[in-house]
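>>> Pasting the sequence and the predicted coordinates here, then a few questions.
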Amino acid sequence: MSDHELRYDPFDPEVIADPYATYRELRDRAPLYWSPAAGCWVLSRYHDVAAVLTDPITYSSASGIFPTPADVDMTAILLPMLVMSDPPRHTQLRQIVSRAFTPRRIAALETTIEGIAADLLFQVPLEDDWDFVSAFSGPLPAIVIADLLGVPREDRDRFRAWSTTFVQSNPSRGQLGVEVATALYDYFASFLAERRAYPEDDLMTALVQAEVEGQYLSEEELLGFCLLLLVAGHETTTNLLSNGVVLLAAHPESRERLADDPGLVPGAVEELLRYDSPVQGLSRTVTRPVELHGQWMRPGDTVLLLFGAANRDERVFADAEVFDIDRRPEHIAFGRGIHFCLGAALARLETRIALQTLLGDRSFRWEADLAGAERLSSGPVRGFASLPVR
């Protein structure tokens, strides 16, 4: 065990490049760690993170899910969002949104996603180096989200720019993404008005019309869900795909097995989610005094739950540092409990189809140029702003 001073800053470039050695030290030396850099407590072991996720009474989401400076109130900046709410309103919101965001609606996208993935890959200049993010992993979910909501595909570049800018913002350094959120709200406010006047068979119309026991989403709640769907639904898949092609390039034997047997891909997606989680962590606010690992957290304290560390916890996963496509992990990359990711099925579907498309041509193999890649600078989101491949 190292005797150097333990330090964790989610926005440290070295941590962003490779957080996993630091995560291991946190799990072993300080499973509940106070981070002066982030101004919050940090939990890194699987069972601790899972316990917090399933106790929304003690650990609230209403004050925000990303660590922010004490003088910044994200709830005053962003409109109400499902992930930033507690019961009983969360229960009502989830029921209403679930009426529109149905498994049937997601499953119906399969053929469309297959066509989008094939078309994007067809346009790639395979004989040259190309940017995987801008050419494939970024446009794919942007087009899918645009189709799902019913907005024009020509707006997908704008969607991608909004999403990336918002994710790259860093609340701990005063970058709040307010301008992006405002632009998005303005865009969807007019679109919602159009759907109320002229309904279509799309998610936006379904959201406007969805109700439970006479309750509908308010205008602010609708706009908040649009921001959530764009950022969470878009970035998760983009980064899962980008992280995935890097891993498969580094594990050619696994890539060959997946190419030989596409039926292995769904299980491999789960291992990708565990091994290099696109969402590395989200936070909660403590509502009552809690003693854990010999330390006290007080009401109002923020605790950052490191999904990325929990998913590498050797107390739960044998050979946790080994990438194994035969593993069937009970990971928490999508969270757990009442805030389990509503878009998990869509992310899984998109990633499975994308990987099967990439692996479908036996002559197509790739290398990732990590030296020329640019990592996202957002601590909680792990992925690439650009990823050259050849």
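Looks like it came in fine.
>>> only C-alpha atoms for contact and neighbour calcs from this point on.
Noted.
>>> can you give me the strands for the stretch 201-350 of the chain?
Counting by DSSP state E, counting those that start in this stretch, one finds strands in the stretch 201-350 of the chain at the ranges 211-212, 215-216, 281-286, 290-292, 295-297, 302-306.
>>> Reformat the ones you listed as a markdown table; add distance to residue 335.
Formatted as a markdown table, the strands of the stretch 201-350 of the chain follow (distance: least, Cα to Cα, whole Å):
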| stretch | distance to residue 335 |
| --- | --- |
| strand 211-212 | 25 |
| strand 215-216 | 26 |
| strand 281-286 | 9 |
| strand 290-292 | 21 |
| strand 295-297 | 22 |
| strand 302-306 | 10 |
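>>> Need the winner for burial among those.
By mean neighbour count, with neighbours taken as mean count of other Cα atoms under 10 Å, strand 302-306 ranks first of those at a mean of 28.
>>> Remind me what that strand packs against, helices and strands.
For strand 302-306, the packing partners by 3 or more Cα pairs under 8 Å, 6 or more residues apart in numbering; DSSP states H and E come out as strand 40-43, strand 281-286.
>>> Alongside the first one, take a look at this:
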Amino acid sequence: MTTASVVFDPFSAEFFEDPYEMYRQLRDEAPVYYSDRYDFYALSRHSDVAAAFKDFETYSSARGVTLEEIQGGEVQHGQSIIWMDPPDHRRMRSLVNKVFTPRAITAQEPVVRERIAYHLSRVDPSGFDVVSDFAALFPVEVITSMLGVPEQHRQQLRLWLDEFLQRAPGQIDSGGSDAMMKSAAFYYDLVQQRRAELRDDMISGLIAAEVEREDGSRTSLSDEEIVGFCILLGGAGAETVTKLMGSAVVAFSRHRDQWEQLRADRSKIPAAVEELLRFDGPVQYDCRYTMRDVALHNTVIPAGSAVMLLGASANRDERAFTDADTFNINRNRAEAQNLGFGYGIHSCLGAALARMESAITLDHLLDFMPEFTVDYDGLKRVSMTSVSGYSNVPVRVQS
């Protein structure tokens, strides 16, 4: 095992504030890192992380995808595809793909535009907080409306999610298990309502669908399985775009020439979204459990180990990307796989929806605040499990 001067603590205040120097040292000095304090291994180079994402037979998700889940010995949040390996994962993914279709996502575009316009109309046009006044509010409304959550309950689900993900520096275990239980109970009650009366929403689609089981039989999904889908989709849909848009405004404030390029040519917006995901994406890592010994970089990771796959580090790996620490919306995207939404069988189900929301948001912000300044002293980062971004991005809009 490589002895390195870097100390990698993904639960430290330093990590929450800016993990990228830690990542650089890991890639250079300890591409297979072992944490004595927390008993996990970490992979940081792009080639290793991408390969591990694809090798589900070696790096299993069935024990959990966070350190606390793997070390706790059981998954707490119901039977959902994020905590499955094939063949169960393959069957469930095929099922959810039938209700989370490209057509269903495209149909949400008017909703996305209306929600963005609504929340922008409510902020102070001379200055506001991009995250707390705007980007935190609309993504959860989009995904929960798809699920079938009544409007009056959508923001409460976001608050419960934030409470569950929140971590004080040094804290591994969630202090928000009660919030997760409240979310699960809410979705369980909603599933019962839809079983009594189906509607045109995703929960009703999941109730009506059948899945092929391991023994070849076909059955409907259980309440627990549907609730697991709701928690997964609702959580990812609420967090990803919120955090990405806060980071986007900060990145463009520091690279104003590229904001001007977007103003001049809106066709560059999709490429800008991809670069934002690569440069400072919301998901920092995913955890896996090794099913066999893994020999890598003169180190053996024993079977039964927790391994952090540092996708955000891989996306800054100069071995994969030219000038990897440079924000460049014109970069050659064919150089390497962007791991911002994962890779392999567990790539993000809602990636297309998140990309669409992010692109539409940037388009609106270009019109709403063509000239702006960020109050850097007022920036505040979140401290959350595996999620990076800002809780506060105050801006002044210049007329």
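Perfect, thanks for sending it. All values derive from a computational prediction rather than experimental measurement.
>>> Which one, of the strands of the stretch 201-350 of the first structure, ends up nearest to residue 122 of the first structure?
Smallest distance to residue 122 of the first structure across those (Cα to Cα): 35.0 Å, for strand 281-286.
>>> neighbouring contacts of that closest one?
Residues external to strand 281-286 of the first structure that are found in contact with it (Cα atoms under 8 Å, 6 or more residues apart in numbering): 58-67, 297-308, 380-381.
>>> out of those, which are inside helices?
Per DSSP state H, helices hold the following members of the contacts of strand 281-286 of the first structure: 307-308.
>>> residue closest to the middle of the first structure?
residue 236 (3.5 Å; Cα atoms, centre = their mean).
>>> What lines up with it in the second structure?
Per TM-score structural alignment, the equivalent position to residue 236 of the first structure in the second structure is residue 240.
>>> and the nearest residue to residue 321 of the first structure once chain neighbours are set aside, what is it in contact with?
The spatial neighbour of residue 321 of the first structure that comes closest, neighbours along the chain excluded (Cα to Cα, 6 or more residues apart in numbering), is residue 312 at 6.4 Å. Contact analysis of residue 312 of the first structure by Cα under 8 Å, 6+ apart lists 274-275, 320-321.
>>> go again using 10 Å as the cut-off
Residues near residue 312 of the first structure by Cα atoms under 10 Å, 6 or more residues apart in numbering: 20, 23-24, 27, 44-46, 274-277, 318-322, 331.
>>> ok but residue 385 of the first structure is inside a strand, no?
Yes - secondary structure assignment places residue 385 of the first structure in a strand (DSSP: H, G, I helix; E, B strand; the rest coil).
>>> and residue 219 of the first structure, what does it touch?
79-80, 189, 192-193, 208, 225 are the contacts of residue 219 of the first structure under Cα under 10 Å, 6+ apart.
>>> Just the buried residues from the residues you listed, in ChimeraX please.
Burial among these is assessed by 16 or more other Cα atoms under 10 Å; the matching ChimeraX selection reads:
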select :79,80,189,192,208,225
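>>> Looking at the contacts of residue 219 of the first structure, which is nearest residue 345 of the first structure?
Ranked by distance to residue 345 of the first structure (Cα to Cα), the contacts of residue 219 of the first structure are led by residue 225 at 17.1 Å.
>>> Per the alignment, that closest one pairs with which residue of the second structure?
Aligned partner of residue 225 of the first structure by TM-score structural alignment: residue 229.
>>> so who does that match touch?
77-82, 92, 96, 147, 187, 202-203, 206, 235.
>>> likewise residue 63 of the second structure?
Counting by Cα under 10 Å, 6+ apart, the residues that residue 63 of the second structure touches are 69-75, 83-85, 287-290, 304, 306.
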